[in-house]
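Asker: Next comes the sequence, and after it the predicted model I'd like to discuss.
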Amino acid sequence: MRFMVIVKANQDTEAGVMPSEQMLAAMGKYNEELVKAGVMLAGEGLHPSSKGVRVGFGADGKRTVVDGPFAETKELIAGFWLWQVRSREEAIEWIKRAPFEPGDVIEIRQVFEAEDFGAEFTPELREQEERLREQIAAR
């Protein structure tokens, strides 16, 4: 099972405050544990929303682009991991070991797999998906 582990933004991350050397070292050690255990597939921190944009898709086919920053800090993302684990419970146990500060919030969401889509995900669509994943892996 794959899970997206979402690190919620806070006032510091939205202000562009960089983590301390101590926090970077602790997170590096934690990430090393995840990699050695075969859990971590990807993980990155994100720039604040002031450097981002939102693109809206209207019913009329028009696209709107709104520059950040965005007001609701609690709804924003500061970083993420993509993990491969056996269960939701295993993901929870891993995140409990993470070196976060009091008040930080982490969200864990399962990633859809091909079999989750049922008959609508036809053999042709599955083949297309597999080709795309192979192309990505080859880069």
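Answerer: On my side now, so go ahead.

Asker: switch to C-alpha atoms for all contacts and neighbour counts from now on
Answerer: Fine.

Asker: can you give me the helices for the chain?
Answerer: If DSSP state H is used as the criterion, the helices of the chain fall at 11-14, 21-36, 88-96, 123-138.

Asker: can you list the residues that contact the last one?
Answerer: Okay, so that is helix 123-138. Under the contact criterion CA atoms under 8 Å, 6 or more residues apart in numbering, helix 123-138 has outside partners Ala114.

Asker: Next: the shortest one.
Answerer: Contact partners of helix 11-14, identified using CA under 8 Å, 6+ apart, comprise 47-50, 73, 78.

Asker: Which entries within those meet the buried criterion?
Answerer: Among the contacts of helix 11-14, those buried by neighbour count (16 or more other CA atoms under 10 Å) are 47-49, 73, 78.

Asker: residues in contact with Phe121?
Answerer: For Phe121, the contacting residues are Ala114, taking CA under 8 Å, 6+ apart as the criterion.

Asker: Repeat the analysis, applying 6 Å as the threshold.
Answerer: With contacts taken as CA atoms under 6 Å, 6 or more residues apart in numbering, Phe121 has no neighbouring residues.

Asker: In addition, the following structure is provided for comparison:
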Amino acid sequence: MKYMLIMRATDEAYAAMADVDMTEMIDLMGRFNDELIRAGVLLAAEGLDDAATGVVVDHSSEPPVVTDGPYGETKELFGGFYLLNVSSQEEAVEWAKRLPGTGKGFKTEVRRVPTIDEFPQDNEWIQKERAWREATGQL
């Protein structure tokens, strides 16, 4: 089963990270990533650029409204993710508990990623997606 570990933090937590030595942080994350690789569970992992450089597309109106970051009303920002292939939610949670570089103001959301097999297989769009996944080696 696939699970996504979504790393979130408050503005205060990100501000506290500004004082952390980048080489030390890369070493911590590198060792954790290596553990995930050796365990055979890592499918993907990425961090995100500063929220101030992003935009939000708000679909509440027509046409959608695009707003520059940072996102003033957001209590927590999505900072990156890990995509793991593990046997259970409990195993995903155990990996999430071990994430380095976390502390006060940091949270990790653990969400299962449904497979294409869980959707109606007689649906035209599911069939097209399945064909695309097969053609690109993703299935």
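Answerer: Sure, I can see it. Predicted model, so just to flag it, every value in this text is computed and none were measured.

Asker: What does the TM-score come to for these two?
Answerer: Once the chains are overlaid, their TM-score stands at 0.81 when taken by TM-score structural alignment, normalised by the length of the first structure; 135 aligned residues with a CA RMSD of 2.5 Å.

Asker: related to what we said a few turns ago, now, the most widely separated pair of the contacts of helix 11-14 of the first structure?
Answerer: Set against one another by CA to CA, those have their most distant pair in His47 and Thr73, with a gap of 13.1 Å.

Asker: distance of the residue nearest the centre of the second structure from Tyr3 of the second structure?
Answerer: Nearest to the geometric centre of the second structure sits Phe81, at 2.3 Å (CA atoms, centre = their mean). Computed as CA to CA, to the nearest Å, the Phe81 of the second structure to Tyr3 of the second structure distance reads 10 Å.

Asker: on that earlier part again, am I right that the residue nearest to the centre of the second structure is in contact with Ile6?
Answerer: Yes: between Phe81 of the second structure and Ile6 there is a contact under CA atoms under 6 Å: 4.6 Å.

Asker: rewinding a little: make CSV out of the helices of the first structure and add mean neighbour count.
Answerer: Compiled in CSV, these are given as follows (neighbours: other CA atoms under 10 Å):
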stretch, mean neighbour count
helix 11-14, 16
helix 21-36, 14
helix 88-96, 14
helix 123-138, 11
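
Asker: which one of the ones you listed lies closest to Val111 of the first structure?
Answerer: Of all the helices of the first structure, it is helix 88-96 that lies closest to Val111 of the first structure, at 11.0 Å by CA to CA.

Asker: quick one, the closest one and helix 21-36 angle?
Answerer: 150 degrees (axes from the mean of the first three to the mean of the last three CA atoms, to 10 degrees).

Asker: now helix 88-96 of the first structure: which residue numbers in the second structure?
Answerer: Residues 89-97 of the second structure are where helix 88-96 of the first structure lands when matched by TM-score structural alignment.

Asker: That stretch: average distance to aligned residues in the first structure?
Answerer: Compared with the first structure after the fit, stretch 89-97 of the second structure shows a mean deviation of 0.9 Å (mean CA distance after the TM-score superposition for the first structure).

Asker: Distance check, Pro69 of the first structure against Leu41 of the first structure.
Answerer: Pro69 of the first structure sits 29 Å away from Leu41 of the first structure, going by CA to CA.

Asker: Nearest residue to Val105 of the first structure in space, please, no chain neighbours.
Answerer: Taking CA to CA, 6 or more residues apart in numbering as the measure, Val105 of the first structure lies nearest to Lys8, with 5.5 Å between them; neighbours along the chain are not counted.

Asker: who's in contact with that neighbour?
Answerer: Each residue near Lys8 of the first structure by CA under 6 Å, 6+ apart is listed here: 76-78, 105-106.

Asker: measure whichever residue in the first structure pairs up with Asp34 of the second structure to Leu41 of the first structure for me?
Answerer: By TM-score structural alignment, Asp34 of the second structure lines up with Glu32 in the first structure. As judged by CA to CA, Glu32 of the first structure and Leu41 of the first structure stand 12 Å apart.
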